[in-house]
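Trainee: I'd like to go over a predicted model; first the sequence, then the structure.
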Amino acid sequence: MPIEAVIFDVGNVLIEWQPERYYDKVIGAERRRAMFAEVDLHGMNDLVDQGHHFTDTIYNWAEKYPDWRDEIRMWHDKWIELAAPEIPHSVRLQRALRAKKIPVFALTNFGVQNFYYATTIYPFLNEFDRHYVSGRMKTVKPHPPIYEMVEADCGVPPEALLFADDRIDNIETARKRGWQTHHFTGPQGWADRLVVEGLLTSEEAR
């Protein structure tokens, strides 16, 4: 079935999301490993993605670990440095699709407050036809309800959706629902897939 809409994940598809890299640079790899071994920072972030308040969640988490209080607060205070840089080729693909009037949606695990913040830094996040942000929806990938909500809202048949995500578990749920999927490992592979699908020409996908 022809593709009617293209769905982008955001983290590691349009914006690099490598918190460990930030901490390695700021506090050193050894201290970072020690902190991540003691503090479930990704679990903390999952709460934000589920809709818990960005500031309150991180600052409360920091108080549980006084030895790491300042470092944990960096997840909030320096967040835009963790969520950086943008992936320029992916942004060009998003804009190329929209220039051809192909509906382009975002489906992302992201908190409410930090997604809003990101839209003030990365203009392309405001350019989607529809935003599906887990914090707003109170459910996260790879659990089926968020995919069901996307289908109900957009009205596009599952088999006419093409979804790119860097995480296999996220695309596996989509695939089981009948979506067409692409495991994103880099923008060139995604560009090639869009060309194969006839959505963009080779020149448009550069």
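Mentor: Right, received. Where do you want to start? Numbering: from 1, shown residues only.

Trainee: make it CA atoms for all contacts and neighbour counts henceforth
Mentor: OK.

Trainee: what segments of this structure are helices?
Mentor: 19-27, 29-38, 41-49, 54-64, 69-77, 79-82, 88-99, 112-121, 134-137, 144-154, 168-176, 187-196 (DSSP state H).

Trainee: contacts for the second one?
Mentor: Read it as helix 29-38. With contacts defined as C-alpha atoms under 8 Å, 6 or more residues apart in numbering, helix 29-38 is touched by E20, Y23, D24, W68.

Trainee: which of those tops the neighbour count?
Mentor: When neighbours are counted by other C-alpha atoms under 10 Å, Y23 leads these with 21 neighbours.

Trainee: follow-up on the earlier one: for the helices of the chain, give me TSV that also has distance to E204.
Mentor: Formatted as TSV, those follow (distance: least, C-alpha to C-alpha, whole Å):
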stretch	distance to E204
helix 19-27	32
helix 29-38	40
helix 41-49	33
helix 54-64	37
helix 69-77	37
helix 79-82	30
helix 88-99	6
helix 112-121	25
helix 134-137	30
helix 144-154	26
helix 168-176	25
helix 187-196	9
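
Trainee: below is structure B, check it against A:
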Amino acid sequence: MVIDRPQHVVFDIGRVLIHYDPHIPFRAIIPDDEERAFFLREVCSHDWNVEQDRGRSWADAEAEAIARHPDRADQIRTFRQQWVQMVPHAYDGSVAIMRSLIAAGIDVTMLTNFASDTFREARALYPFLDEPRGVTVSGEIRQIKPDRAIYDIHAERFGLDPAKTLFIDDTVKNVDGAKAAGWQAVHFTSPDQLYADLCERGLKIPRP
């Protein structure tokens, strides 16, 4: 069954268009697997990093983590210093799909949980991030997925009809957040699956 054809497609960025893995620089810094896992789980954790996506400064983030683990101050500062190594490559298949949608006249924007300064670096590294019509960056507006506000802000900024908007994200709770905001949404697992999801919704583009 063909689902209502979207007029707007909104891409997440990390782990949808570009790879992200904080383990990459820390494999050399903390060679022991268990110690590295502890560091990225308890010291510079996902939840700690999300606060930078929400707009917290890196100086405040580092100070907070160092207060908890003063013996790891150098490692904590390294997280930001070596951030560029955490985004080593694009997902070529996803980028090809995005470009095909744009070429087919589909309105494409991006909605991402990203610190404002690291997003500027990502944009310099990956110029294709300038090809969609625009982007909402969580760190710039101090709102974050999956909270309802960020979806509503993005829809208003870009004039999107939520019911005719398809959101693509690698995190299930963010997909669920988009659905709660009245959007269509799919969970990204691979470019091939994304292509199938788009075809199911009547968005016929060349296979990447």
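Mentor: Arrived safely, thanks for sending. Remember, it's a predicted structure, so these values are computed and weren't measured experimentally.

Trainee: from the contacts of helix 29-38 of the first structure, which is closest to M137 of the first structure?
Mentor: Closest to M137 of the first structure out of the contacts of helix 29-38 of the first structure is E20 (27.0 Å), distances taken as C-alpha to C-alpha.

Trainee: which position in the second structure pairs with that closest one?
Mentor: Applying TM-score structural alignment, one finds that E20 of the first structure aligns to H23 in the second structure.

Trainee: please verify my assumption that that match contacts Q85.
Mentor: No: look at H23 of the second structure against Q85 with C-alpha atoms under 8 Å: they stay out of range, at 9.4 Å.

Trainee: ok so, going back, return the most buried member of the helices of the first structure.
Mentor: For the helices of the first structure, the largest average neighbour count (mean count of other C-alpha atoms under 10 Å) is found in helix 134-137, namely a mean of 21.

Trainee: residue range for that one in the second structure?
Mentor: Under TM-score structural alignment, the match for helix 134-137 of the first structure is residues 138-141.

Trainee: contacting residues around that stretch?
Mentor: For stretch 138-141 of the second structure, the external contacting residues (C-alpha under 8 Å, 6+ apart) are 52-56, 111-116, 144-145, 150.

Trainee: among the residues you listed, which two are most distant?
Mentor: The distance between the two most remote of the contacts of stretch 138-141 of the second structure (C-alpha to C-alpha) is 18.4 Å, for R56 and L111.

Trainee: neighbour count: these two, which is higher?
Mentor: Neighbour count, other C-alpha under 10 Å: between R56 of the second structure and L111, L111 has more, with 23 against 17.

Trainee: kindly provide the distance from the more buried one to E131 of the second structure.
Mentor: 14 Å (C-alpha to C-alpha, to the nearest Å).

Trainee: ok, now N174 of the second structure?
Mentor: Distance from N174 of the second structure to E131 of the second structure, counting by C-alpha to C-alpha: 23 Å.

Trainee: closest to F8 of the first structure out of the helices of the first structure?
Mentor: Distance to F8 of the first structure, taken as C-alpha to C-alpha, is lowest for helix 88-99 among the helices of the first structure, at 8.2 Å.

Trainee: what range in the second structure does the closest one sit on?
Mentor: Going by TM-score structural alignment: helix 88-99 of the first structure matches residues 92-103.

Trainee: return the distance of that stretch from the chain's centre.
Mentor: Relative to the chain's own centre, stretch 92-103 of the second structure is displaced by 16 Å; criterion: C-alpha atoms, centre = their mean, to the nearest Å.

Trainee: and for stretch 14-29 of the first structure?
Mentor: Per C-alpha atoms, centre = their mean, the centroid offset for stretch 14-29 of the first structure relative to its chain is 16 Å.

Trainee: measure that stretch end to end?
Mentor: 26 Å.

Trainee: swap in stretch 193-206 of the first structure?
Mentor: End-to-end distance (C-alpha to C-alpha), stretch 193-206 of the first structure: 12 Å.

Trainee: and the counterpart of P123 of the first structure in the second structure, how many neighbours does it have?
Mentor: Counting by TM-score structural alignment, P123 of the first structure corresponds to P127 in the second structure. Using other C-alpha under 10 Å, P127 of the second structure has 9 neighbouring residues.
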